[in-house]
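Asker: I'd like to go over a predicted model; first the sequence, then the structure.
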Amino acid sequence: MARTVVPYSSLVANGSLAQPAGTTIDQSNGMYIAAARPELTILRVANTNGTDRVVTIKAGDNPPALAGGQGDLAVTVAATSGVQFIGPFESGRFIQADGTIEIDFAASFAGTITAFRVPRGT
């Protein structure tokens, strides 16, 4: 099946952003960020499962991700109410050929994910 999209929530330069609800994690199919800007992307991953779970940012395709050979980035998110901020990312390691960032989750991972886009040049 197809991965589920994670939309961007844009941070506001010299302003504020109310905490977004986030997107429910699709651990079965994985998720992706379309038209990704890796260097301007920060993920907020919340785990509601009763045990620690791992989220994996997939290494990119070579080309364009010439450093994709460094492999995936696996991050453990604490159980029950754990929240982990991950990123920003190097496009040279994580961008896919179609311009996406792909994200996988351990079995039984439950919770939400939010992709924040940092504003450029304020």
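Answerer: Nice, thanks for sending it over.
Asker: Please make it C-alpha for all contacts and neighbour counts, starting now.
Answerer: Will do.
Asker: thought residue 70 was touching residue 57?
Answerer: No. When contacts are counted by Cα atoms under 8 Å, residue 70 is not listed as touching residue 57 (11.9 Å).
Asker: Quickly note the distance from the closest residue to residue 26 other than its chain neighbours to residue 24.
Answerer: With Cα to Cα, 6 or more residues apart in numbering as the criterion, residue 26 has its nearest non-adjacent residue at 6.7 Å, and that residue is residue 4. To residue 24, residue 4 is 10 Å away according to Cα to Cα, to the nearest Å.
Asker: So those two - more neighbours on which side?
Answerer: Taking neighbours as other Cα atoms under 10 Å, residue 4 and residue 24 compare with residue 4 leading, 19 against 14.
Asker: The structure to be compared is supplied as follows:
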Amino acid sequence: MARTAVAYSTLVSNSNLSDPAGTAVSSGAGNGGQVSAARPELTLLRLSNASGGSGTATVLAGTQPLAIASGQGNLAVTVANSGTQWIGPFESGRFLQSDGSLIVETSVAMTMTAFRVPRNT
């Protein structure tokens, strides 16, 4: 299988957003979810696990030259069975891929939602 595209749900300034269902992502290396045209500093990820066992979500370190701090490595977060973890925001200099995306691989099937925090000026 390939990575599943996960679209942004943009939080709304001075208003509300109905709780999005999220996107089912499969497990294993080369699978998981991918947020295209990512803005890591404005991104929060919600990962929900109902697989029957604890799992790990790993945000992959980016690639040079965009991710100059990629040497710090991946970010791995444990998501308990029937649990939800929120992770982010992220550093572009560590996690941005060469195609401008964020990639999350999971050890078990999970539901992933990418939230974009709006910038008020």
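Answerer: Yep, that arrived. Small disclaimer: the values here were computed from a predicted structure and weren't measured.
Asker: Give me the TM-score for this pair.
Answerer: The TM-score (TM-score structural alignment, normalised by the length of the second structure) is 0.94; 119 aligned residues with a Cα RMSD of 1.1 Å.
Asker: who has more neighbours, residue 70 and residue 57 of the first structure?
Answerer: residue 57 (22 against 11).
Asker: Please pull up the equivalent of residue 80 of the second structure in the first structure.
Answerer: By TM-score structural alignment, residue 80 of the second structure lines up with residue 78 in the first structure.
Asker: ok, that match to residue 29 of the first structure distance?
Answerer: According to Cα to Cα, residue 78 of the first structure and residue 29 of the first structure sit 22 Å apart.
Asker: For the match of residue 80 of the second structure, give me its contacts.
Answerer: The contact partners of residue 78 of the first structure, taken as Cα atoms under 8 Å, 6 or more residues apart in numbering, are 47, 51, 52, 53.
Asker: again, but for residue 114 of the first structure
Answerer: Taking Cα under 8 Å, 6+ apart as the test, what residue 114 of the first structure contacts is 6, 7, 8, 9, 20, 21, 22, 23, 43, 44, 45.
Asker: sec struct for residue 69 of the first structure, please.
Answerer: Assigned by DSSP: H, G, I helix; E, B strand; the rest coil, the conformation of residue 69 of the first structure is helix.
Asker: got the contact list for it?
Answerer: With Cα under 8 Å, 6+ apart, residue 69 of the first structure has these contacts: 59, 93.
Asker: counterpart of it in the second structure?
Answerer: Using TM-score structural alignment, residue 69 of the first structure lines up with residue 71 in the second structure.
Asker: tell me, what residue is most central in the first structure?
Answerer: The centroid of the first structure falls nearest to residue 43 when counting by Cα atoms, centre = their mean (4.6 Å).
Asker: Is it in contact with residue 75, as I believe?
Answerer: No. The pair formed by residue 43 of the first structure and residue 75 falls short of the contact definition of Cα under 8 Å, at 11.4 Å.
Asker: now residue 33 of the second structure, nearest residue through space, not along the chain?
Answerer: residue 4 (4.7 Å).
Asker: what's the spacing between that neighbour and residue 80 of the second structure?
Answerer: Distance from residue 4 of the second structure to residue 80 of the second structure, by Cα to Cα: 22 Å.
Asker: Any idea how many residues pack against residue 31 of the second structure?
Answerer: Per other Cα under 10 Å, the neighbour tally for residue 31 of the second structure reads 19.
Asker: contacting residues around residue 88 of the second structure?
Answerer: 40, 41, 43, 44, 45.
Asker: And for the second one, the neighbour number?
Answerer: Neighbours of residue 41 of the second structure under the rule other Cα under 10 Å: 14.
Asker: pretty sure it contacts residue 91?
Answerer: Yes. Counting by Cα under 8 Å, residue 41 of the second structure does reach residue 91; the two are 5.8 Å apart.
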